[in-house]
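Asks: Kindly return the folded structure for what I paste below:
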Amino acid sequence: MDENADLLNDATSIWQDVVLTWGEAALAALPRFGFAIVVLAVAALLIWGVKATTRRVARRMNLRRNLTDVILLLVSVIGWFLALLMAVTIVFPTVTPSNALTTLGLGSVAIGFAFKDTFENFLAGILILMREPFEIGDHIHCEEVEGQVEQITIRDTHIRQTDGQLVVVPNAHLFHNPVQVRTNREFRRTSIICGVAYGEDVDEARGVIAEAVRHVDSVRDDVRDIQVFAKAFGASSIDFEITWWTGSAPVDIRSSRDQVVAAIKRALDDAGIEIPFPYRTLTVNDPIEVKSVKAESDAA
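Replies: Next up is the predicted model:
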């Protein structure tokens, strides 16, 4: 019993010494903790001021809202990183900035390998927002995706296809592949092929087609004049290529083609110019023997 009591007393004294040591260390570190809190408070004020200034500058420069958000995020991350690094070195004097940066560097390498695709999309999103190759509302085409840009985030871009489906495309995909911005300008050129019969006068047909297209409301001949060229000898027609300028949105293209096709058909009909059906001519080299039904019945 006496030995157990001695062991219990020794353990109790050891714990008391440990708690006393921790308490003395905590009391000694209180000023450092207070100073670290002051540093964090000052850092918060500085970050708030820098972000407010950044918002005003971005507003004057007419930067995109998403790009402004990215800049503000980077300001916050860098500011709080430096503030926390300074606070840690104040509270724990044995931790030097170089040691902390070395540890963070090794950790960032591991995190970088684990989240490679995420960081790639993040950096691609920043570059897309800074370069502004396309904007919200533009119609774009990349690989098998085509539609209207609805939102550009740090990681991905939301594209609404013409059939109503929403496609979320990683920014790295848009950054590494060619992107066709169909609405980069207000007007875009489009074309169709129209054929007339071989017996018709080519110059007359060209003039009728050009005059018909020129009077279509959706055709912007004030931007550039329409062009009608005889393109090729088709299977049963002389083919004309008709090009003109109209609105750049996909619905503008489809609507204008509808109006132009109807106008050309109407004008050619009024002028008596034939739009031929496909013809097929059969040539027989050897004579064909023809027997009448009466001869066959008599022979029977």
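Asks: only C-alpha atoms for contact and neighbour calcs from this point on.
Replies: Noted.
Asks: Tell me how far Leu20 lies from Asp2.
Replies: From Leu20 across to Asp2, the span is 27 Å (Cα to Cα, to the nearest Å).
Asks: Comparing these two, which shows the higher neighbour count?
Replies: Neighbours per residue, other Cα atoms under 10 Å: of Leu20 and Asp2, the larger number sits with Leu20, 12 against 7.
Asks: Which helix or which strand is home to the more buried one?
Replies: Secondary structure from DSSP states H and E places Leu20 in helix 2-60.
Asks: what's the next secondary structure element after that helix?
Replies: Downstream of helix 2-60, the next assigned helix or strand under DSSP H and E is helix 65-91.
Asks: other SSEs contacting the helix or strand following that following helix?
Replies: Downstream of helix 65-91, the next assigned helix or strand under DSSP H and E is helix 97-114. When contacts are defined as 3 or more Cα pairs under 8 Å, 6 or more residues apart in numbering; DSSP states H and E, helix 97-114 sits against helix 65-91.
Asks: Following up with a second sequence; could you model it the same way so I can compare the two?
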Amino acid sequence: MPYADILREQVDAMSHALIAAIPGIAIAICVLLLTWLVSRAAVRITSRITNRTSLRQDLRQLSETLVRLGIWLIGLMIAAAIVMPGLTPASLVAGLGIGAVAIGFAFQDIFENFLAGVLIMLREKMQIGDAVEVDGILGKVERITLRETHIRQFSNELTILPNSTIFKNPVKILTDAPIRRNEIVVGVSYDTDLAKAESTIRKALDRLSSIEQQRGIDIYAQEFNSSSIDFLVRWWTDTGKNDFLGVKSEVVFTVKQALDDAGIEIPFPYVTHTFKDDVPVSLPAANAA
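Replies: Down below sits the predicted model:
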């Protein structure tokens, strides 16, 4: 059998087909180049329009991404129709439907993060600049994309979380409201006049301008501890004006000074830890180990 002739005929046919397709390929490349230019121009126009509105930054990014994606889909479909003239819109849609199933299984995580990113950008809560805590990560949201969210931890490490993780897990937004409550536990000795201790703590905190006085200060005798009676002290502070942890430090300093001035003891915790001659001996907690 003339295998060489058959092979030569096949190569000739493929070369002729390739030569015949070169004009279409060249036009398709021009279409893709034009698509790239149109996409850039459309994104710039979209950016100018959204910058004049009150849209959040993440929604602006979403608008630009969707515009770019839509233009590229149209450009790719036109280029494919030019390269393959027999490709009709019906066959293209059918092919996309079959391919979508295969691609969906292969890139399930990617599409999951993509859809989660769209939903995260559409909801009002958790914007860029918010301090959040999610999945054990505490920090400030720096960027939200369609695939991932960048969170800058307060220790300055950058953590990149998949959007599906943020969408599926509870998210604590620390900066949703500027006025936040904080608390400390203050222990006083058992021989203390509790009413006097409560009054001393309240008077000391009433003088602090960093506390939202109109919201009130809560002081509760909470429990009988091993070496003290514990008060739970709660207050509110405006984090837009004051440092959250700084106010807590100021409260601790102020309460300690006020109790010292009033002669009220803050006892050192004792732990019944060891035995001597079968008699329990209480040791300070610092020496208990």
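Asks: Pull the distance from the helix holding Leu20 of structure 1 to the chain's centre.
Replies: 47 Å (Cα atoms, centre = their mean, to the nearest Å).
Asks: Stretch 95-110 of structure 1 now?
Replies: Worked out by Cα atoms, centre = their mean, stretch 95-110 of structure 1 lies 36 Å from the chain centre.
Asks: Stretch 222-234 of structure 2 now?
Replies: Worked out by Cα atoms, centre = their mean, stretch 222-234 of structure 2 lies 36 Å from the chain centre.
Asks: In structure 1, what stretch matches it?
Replies: Matched against structure 1 by TM-score structural alignment, stretch 222-234 of structure 2 falls on residues 231-243.
Asks: May I see the buried residues of the matching stretch?
Replies: 236-243 (16 or more other Cα atoms under 10 Å).
Asks: Looking at structure 2, name the residue matched to Glu186 of structure 1.
Replies: Aligned partner of Glu186 of structure 1 by TM-score structural alignment: Pro178.
Asks: got the contact list for its match?
Replies: 238-240 (Cα atoms under 8 Å, 6 or more residues apart in numbering).
Asks: For the helix holding Leu20 of structure 1, name the packing helices and strands.
Replies: If contacts are counted by 3+ Cα pairs under 8 Å, 6+ apart, helix 2-60 of structure 1 sits against helix 65-91.
Asks: By how much does the helix it packs on deviate from structure 2 on average?
Replies: Here the mean offset of helix 65-91 of structure 1 against structure 2 after fitting is 3.3 Å, by mean Cα distance after the TM-score superposition for structure 1.
Asks: how about the strands in the stretch 201-300 of structure 1?
Replies: Taking DSSP state E, counting those that start in this stretch to define them, one finds strands in the stretch 201-300 of structure 1 at 227-233, 238-247.
Asks: Which helix or strand contains the residue lying closest to Val181 of structure 1 once chain neighbours are set aside?
Replies: Spatially, and ignoring its direct neighbours in sequence, Val181 of structure 1 is nearest to Ile140 (4.4 Å; Cα to Cα, 6 or more residues apart in numbering). Element membership for Ile140 of structure 1 (DSSP H and E) is strand 139-142.
Asks: so where in structure 2 does that strand end up aligned?
Replies: Counting by TM-score structural alignment, strand 139-142 of structure 1 lines up with residues 131-134 of structure 2.
Asks: Show me the one of the strands of the stretch 201-300 of structure 1 that comes nearest Gly125 of structure 1.
Replies: Gly125 of structure 1 sits nearest to strand 238-247 of all the strands of the stretch 201-300 of structure 1, at 29.1 Å, using Cα to Cα.
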